[in-house]
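In: Following is a predicted model, sequence given first.
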Amino acid sequence: MTMKKEVISIFVDNQANVLTRVVSLFGRRGFNIDSLTVSATDNPAISRITIVFTGNDQSLNQILTQTEKLEVVKEIFMLEEQNSLYRELLLVKIKSDKTNRTALREIVEIYRGKIIDLSKNSMIVELTGAPEKLDGFMRMINCYEVVEMCRTGITGIKRGTEDGICSDD
């Protein structure tokens, strides 16, 4: 069976312990979550959970079915790459001084990032975009000393005007 990275979006009741219930279901079924984001929606009663995990078609169907049975789940669907947009946020602190600051600034500009903090010995860069863009940026700076890094994980949305649970229609 072919394993592939899957991205699913789950609309859930915005209440205490919902995230724990959803995540523990994945854990009990032996799924490792690669990325997890939770966010508000335009409806204050509903939250959106985006989960990235690796699985095959059978395991995907199994986890979708089991997650959908939770009473706190309002809607669950796949965010397929061909009809969805994925984004991440990266914050990275890079050791820098006057000898490498210009070269680092050029790399940041090419990737349309922002230097959000600059000190005598380091800079902090903020970069948003598709996961592949962030991966490419990290490869470009691998010859510099990364002091600290934090990535949010993938969040995504379907393209087009499909009605979702949060729409007013």
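Out: Yep, that arrived.

In: From now on I want contacts and neighbour counts done on CA atoms only, so please keep to that.
Out: Fine.

In: tell me the contacts of residue 45?
Out: 13, 14 (CA atoms under 8 Å, 6 or more residues apart in numbering).

In: gap between it and residue 134?
Out: Per CA to CA, to the nearest Å, residue 45 is found 32 Å from residue 134.

In: ok, second structure coming up, stack it against the first:
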Amino acid sequence: MKKYTITALVANKSGVLTRVSGLFARRGFNIESLCVCTTEDEALSRMTIVLNGDEYTLAQMTKQLDKLIDVKKIAPAPEDDSVYRELLLVKVAAPAEKRSEIIEIKEVYKAKIVDLSPETLILELTGEPNKLDGFIRVIEPYGILEMARTGVTALSRGASCLNDRLDYNEQI
């Protein structure tokens, strides 16, 4: 199984997320990561969906998504032609005797301390998903108390844009 990333422009209205996620559920595909937000055009939202599967799975889900009326444009986001980013917040046990070690690790990964207490640190890290995975593995022995990840977001490299050739005269 391989991870595939799909980006889609969808109508920014109630129920669209439910229809898209329901499409995956009905076919038995698990969404590994989902990031949704409005775009520069408030009538549209951008979805970045990461799923595990093979090329057939990717082709099937792309075809099925394309059939939904609220999906305006869909495209794969291949690793070699896209920039991926994700945000991680992690609360780590940080007693005084271990705090300097944790801070050294934070500096290697270029993470930020966004909150601290006498017993804990909350660290923020942005980067490619594998960088975040590596950071988690290194920091885990210190005691991860809680963490949250945003999910992957992606843009294609170069001048091409997902909204190229989008028909703005069409009813959104």
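Out: Alright, I've got the coordinates. Because the structure is a prediction, the values reported are computed rather than measured.

In: which residues in the second structure does the longest strand along the first structure align to?
Out: Longest strand of the first structure, by residue count under DSSP state E: strand 84-95. Mapping strand 84-95 of the first structure onto the second structure (TM-score structural alignment) gives residues 82-93.

In: Tell me which residues are up against the matching stretch.
Out: Applying CA under 8 Å, 6+ apart, the contact partners of stretch 82-93 of the second structure are 119-129, 132, 139, 142-157.

In: From those, which land in helices?
Out: 129, 132, 139 (DSSP state H).

In: any idea what sits nearest the residue nearest to the spatial centre of the second structure, other than its immediate chain neighbours?
Out: The residue lying closest to the centre of the second structure (CA atoms, centre = their mean) is residue 152, at 1.6 Å. Of all residues not flanking residue 152 of the second structure in the chain, residue 86 sits nearest, at 4.8 Å (CA to CA, 6 or more residues apart in numbering).

In: same check, this time on residue 42 of the first structure
Out: Nearest non-adjacent residue to residue 42 of the first structure (CA to CA, 6+ apart): residue 166, at 6.4 Å.

In: how many neighbours does the one you found have?
Out: Look at residue 166 of the first structure: counted by other CA atoms under 10 Å, it has 15 neighbours.

In: Next up, the contacts around residue 167 of the first structure.
Out: By CA under 8 Å, 6+ apart, residue 167 of the first structure lies in contact with nothing.

In: residues in contact with whatever residue of the first structure lines up with the residue nearest to the centre of the second structure?
Out: Here residue 152 of the second structure is matched to residue 154 in the first structure, going by TM-score structural alignment. By CA under 8 Å, 6+ apart, residue 154 of the first structure lies in contact with 35, 36, 37, 50, 51, 52, 86, 87, 88, 131.
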